[in-house]
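Participant: Let's see this in three dimensions:
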Amino acid sequence: MRRAVISTFRTARRSALRKVISKGPLFHRPAVEHALRPFHTTAARRYSNTRQAAFMQLPRTPVAIVGAISAVTAYYSLKGPSLQPQSPEQVRSLTTDAPTASPTPPVTTHDRKALVVDNDQFFTGQIVGDGPLAKDTDDRGRKVLEMLSPDQATERLRKNEQSYLVGRGKGVVRYDVVQLPSNDPIEDDHAEKIVEVPSSVAATDNGAPSSDWMFWGVFDGHSGWTTSAKLRQVLISFAARELNTTYKAAISNTKSPFPDPASIDAALKSAFVKLDNEICIESVDKVFKNPSKRLGAELLAPALSGSCALLSFYDSRSKTLRVACTGDSRAVLGRKNGKTGKWFATPLSEDQTGSNPNEEARMRAEHPGEPQVIYRGRVLGNLEPTRAFGDAAYKWSKEVQDQIRKHFFGRSPNQLLKTPPYVTAEPVVTTTKIEPSKGDFVVLATDGLWEMLTNEEVVGLVGQWVEAQNNGSSPAKSSGTAWLTSWFNSSSPSTGLPVEKGGNMDKTGKVTAENKDAGAPIRQQQWQIPDANSHSRFVVEDKNVATHLVRNAMGGKDRDMVSALLTLPSPYSRRYRDDLTVEVIFFGEGESDGVVRVNEEASSQSNGEPKAKL
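Facilitator: Below is the predicted model of the structure:
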């Protein structure tokens, strides 16, 4: 038998953050809706009754995933009783099933690497030989699999990427989106929609015939994917209806035909609360009136799981961007400093978790006499986000939960549950004036990205990508990025990330006395990246800027790290990274032909030819 040898050179400690469960990749492209036509909802395709796994904390002294190759090469055997390091005199080999005519070790013809995954760590090493691995586990049950090559890793990174060129002439020129699962199925989801609003619905300036309402949303599910799927289907339609009512009411106002900012914020908050009420309250009334386990599974699944939601709403008339945040997904604005030529990062949302002092104070004020309402940074010691859709276990009374468990399914109520609801879906809304002529951009992402990169790194990476397009140093610059030249004159690429320094931001986007020395994001700490503070670890290889962010979050120039993290299958991968959904919206003064086109060079063709939305 031809043999393959695994040479170990790195290890990593295990850590899982919150939300260790399963999601569903429901990828949909946006559409331009005319005159607020009715929105349609399709039923979720399937439901999950996966229980939420116990939360695990990051070890205080994690061992690095990435480090220098050890001077002493260790070898592992799948035939021996254990997978322990061997001395050079005790070298064993990993067997492949390809035959060999000679006992002489074969010459390596391909740069093949393997992963050996243990419960608390994994090892990467070299495979010698051309045959496939004979076994996928060793005698101690540890997972053994061949690591993706850099080309295969790139293919996986780009599998779900999509890019759109927006020729509406309303201040948005392009947006890119990508998803990368860690859970199986993925629990993240997203939605986008462009609504053309005639003057009969909302007043416009200078007699313009219409304006655009543009929506982008990312949804980070937990305890299953059904809640995030529900948000993808209907949240934007709920928001559009509430905004429609608010804008129409303002037209009859003789003082101003435009609604005041507080009314618009209230409309978005109302949309979120009404949808969550439908998910958690109306669903219970319906199943009790018509008790059926099949109906219960359909209606209650989005209530039993949960999801954070980040919805951005851009009004092309006022050039105003509102971001409604429920949970800990995050939006960050990138804006260029005309004097320095660098970008600076401005957080447009605040992470709403039990670790946020503002949220903790709110929760304690709403539930006096309950010292464990926030315990170890979590709601009732268990749930990290303090605001979320679904998560009915923190909203229903014990009596309701007992009835549902008795007649349908579910878990026993949390023993600390006294005065529900503890979790709300009401968002915090921020308002930002966009300057399309200056090339503003916004990054929306679930917390899987922010565990890996700081706000400044994300904005700097987008700036780096933009510079690469302008200077023709990116792969195959084409018409898909021609609009970038209207932003600024070409200049020499920056030696580092072109971003202003303002301190390392924590998950709330603020620098405080407590976190100013906290260092890198939690995953960088877990991986113990030796040059975490160096921008030299980043690379520009992708035409889709969202994919560019994910690649650099996973290791950037360190191709072994990128390949290893992408090779790890679920559930092992969840110990080292979360599901990722990233959207980047570019504002600018683009062409106005009324068409939204697929940017094919930055869009995946794996699921068939993408179609532009009209």
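Participant: going forward, measure contacts between C-alpha atoms and count neighbours the same way
Facilitator: Fine.
Participant: Thr353 contacts Tyr375, correct?
Facilitator: No - counting by C-alpha atoms under 8 Å, Thr353 does not reach Tyr375; the two are 11.4 Å apart.
Participant: Comparing those two, which residue is more hemmed in?
Facilitator: Each of Thr353 and Tyr375 has its neighbours counted (other C-alpha atoms under 10 Å); Thr353 has more, 24 against 16.
Participant: Next up, the contacts around that one.
Facilitator: Residues in contact with Thr353 (C-alpha atoms under 8 Å, 6 or more residues apart in numbering) are 327-328, 359-360, 377-378, 384-387.
Participant: okay if I get the residues you listed as JSON lines plus neighbour count?
Facilitator: Below are the contacts of Thr353 laid out as JSON lines (neighbours: other C-alpha atoms under 10 Å):
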{"residue": "Gly327", "neighbour count": "31"}
{"residue": "Asp328", "neighbour count": "29"}
{"residue": "Glu359", "neighbour count": "19"}
{"residue": "Glu360", "neighbour count": "21"}
{"residue": "Gly377", "neighbour count": "20"}
{"residue": "Arg378", "neighbour count": "19"}
{"residue": "Glu384", "neighbour count": "24"}
{"residue": "Pro385", "neighbour count": "27"}
{"residue": "Thr386", "neighbour count": "28"}
{"residue": "Arg387", "neighbour count": "29"}
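Participant: Please give the structure of this sequence too, so both can be compared:
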Amino acid sequence: MPSVKKLTDMGWTTADALWYYTPLSEPTLSSELERLSFAQTIKDTDVVSFQPCPDPEQYSQDRYVIQDWALPNGIWTFRAIFDGAHSGMLDYHRNINLFQPQGHAGHDTVDYTKDRLPDIVQKELLKMLGKGDGYTPADVSDALTRAISEFDKSIGEALLKLFPDADALAKLSDEEIHRVISSQRVNQDIILHCERGTTVLISLVSPVKSDIWVASLGDCAAVLGTTDSAGEWSATVLSSAHNGENEVEANRIRSEHPGEPECMLDNRVLGAIAVTRAVGDFSFKLPAVYTERVLFNARPDSVMPDKVRKYIGRNLTPPYMTGVPDVKHLNLSALGSEKTVMVMCSDGLVDLSDDRLKLHEVLSKAWVKLVGEHYGDGQNLALRLLRDALGGEDSEKVSRMITVEMGFRWMDDTTILVQRL
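Facilitator: As a prediction, the model looks like this:
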């Protein structure tokens, strides 16, 4: 007998709207969540990548990479998540086009990064190993930093090769600018890679799993779970939160732009974007003329929203965003842990929790506790984390989250990797 649909306000009591959803019972609920989240296990890593909105134009802008590299000194494991749509952008969910010119909306940069950056990291490692005199943890950290920051820099340099002189650019007509952009497909791609952006979260594990490095750029999260001699699990956060809610990041930007009170506004860079570090998003890295005349003006029929015009006007002394990551290292051998897991996720998992601002104090411990409870029982641990975040054993809530009939996103893209080390 088919389920009877119900109505929900999704907890948005101010929305003055109701939507239908379909209550699901077991085992249909679990199998549907597994299908929608593309749950699978690749090598030693459980994976889900979830965006339930059925509109094909709203499919997930998260990407992930799972690779093992046979390098001269053994097998290195590379795991990465790239999030092409920042949290906080969902404030504009009723009109997606409003925030696309502000960066991080669109698949171009995240796809380009997923396809190119892993090889660049591997080449930096090979270069380091090729020196033949051994390496230190700092050498690997430097290689990760160099690979990511130079990759980001190359995206902006490609645009500057098309329009090297900001003063001359300001004097070009729209037709002249469009002629340069449209002359070759590669030029159009260059513009899109600069206009849009992505976060980066990379974990790199050395041969025999002796050391781990985590490079973070943006607001994805990485948590290492380990056990002590009594078998008790503990959690260590290895990522950094690069967003305006992090006072360290916000104050860093303020200190770099004295006399500009609107360089951070409403916990956003220039009042426009949540993250403070990312690949791409050159509206926040280049002079305003590049955004106004090239990035936004690349589409001849575009009309600039007031929100975009305001943040361009605040761009006085760029860059306001950086492509330099934080890199952290841990010696896994020294921990003496019998069981070790790495939980990596896009910020969608964080945003599903009421404790989204308490990654260190609450969320990391809860994730590791849940993973530890199901470690070794054959479950997909990433799927277990996703199910818990969507409502756990509350089948009504989980059903609502995966079947509600909305024409726009009601939750952020959510990707989770759980690697058994």
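Participant: Any chance you could compute the TM-score here?
Facilitator: In this superposition the chains share a TM-score of 0.79, using TM-score structural alignment, normalised by the length of the second structure; 362 aligned residues with a C-alpha RMSD of 2.7 Å.
Participant: The contacts of Thr353 of the first structure in strands, which ones?
Facilitator: By the criterion of DSSP state E, membership of these in strands covers Arg378.
Participant: From the contacts of Thr353 of the first structure, pick the one nearest Val197 of the first structure.
Facilitator: Gly327 (29.4 Å; C-alpha to C-alpha).
Participant: Aligned to that closest one, what sits in the second structure?
Facilitator: For Gly327 of the first structure, the aligned position in the second structure is Gly218, judged by TM-score structural alignment.
Participant: can you give me the strands for the stretch 451-600 of the first structure?
Facilitator: 580-587, 592-598 (DSSP state E, counting those that start in this stretch).
Participant: tell me the most buried of these?
Facilitator: Scoring these by mean neighbour count under mean count of other C-alpha atoms under 10 Å gives strand 580-587 as the most buried, with a mean of 25.
Participant: what's that strand in contact with?
Facilitator: Under C-alpha under 8 Å, 6+ apart, the answer for strand 580-587 of the first structure is 171-182, 188-190, 218, 434-437, 439-449, 545-546, 550.
Participant: Filter these down to the buried ones and hand me the PyMOL line.
Facilitator: Listed next is the PyMOL selection for buried residues among the contacts of strand 580-587 of the first structure, using 16 or more other C-alpha atoms under 10 Å:
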select buried, resi 171+172+173+174+175+176+177+178+179+180+181+182+188+189+190+218+434+435+436+439+440+441+442+443+444+445+446+447+448+449+545+546+550
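Participant: Of the contacts of strand 580-587 of the first structure, which belong to strands?
Facilitator: 172-180, 188-190, 218, 441-445.
Participant: Show me what secondary structure element comes after the longest helix anywhere in the first structure.
Facilitator: Assignment by DSSP state H gives helix 226-251 as the longest helix of the first structure. Sequence-wise, the next helix or strand downstream of helix 226-251 of the first structure (DSSP states H and E) is helix 261-277.
Participant: Which part of the second structure matches that following helix?
Facilitator: Using TM-score structural alignment, helix 261-277 of the first structure pairs with 137-153 in the second structure.
Participant: circling back: can you give me the angle the longest helix of the first structure makes with helix 261-277?
Facilitator: If you take axes from the mean of the first three to the mean of the last three C-alpha atoms, to 10 degrees, helix 226-251 of the first structure sits at 150 degrees to helix 261-277.
Participant: list the helices and strands helix 226-251 of the first structure packs on?
Facilitator: Packing contacts for helix 226-251 of the first structure, counted by 3 or more C-alpha pairs under 8 Å, 6 or more residues apart in numbering; DSSP states H and E, involve strand 188-198, strand 210-222, helix 261-277, helix 293-304, strand 306-315.
Participant: and the first one, what does it pack onto?
Facilitator: Read that as strand 188-198 of the first structure. Short answer (3+ C-alpha pairs under 8 Å, 6+ apart): strand 188-198 of the first structure packs on strand 32-34, strand 210-222, helix 226-251, strand 580-587.
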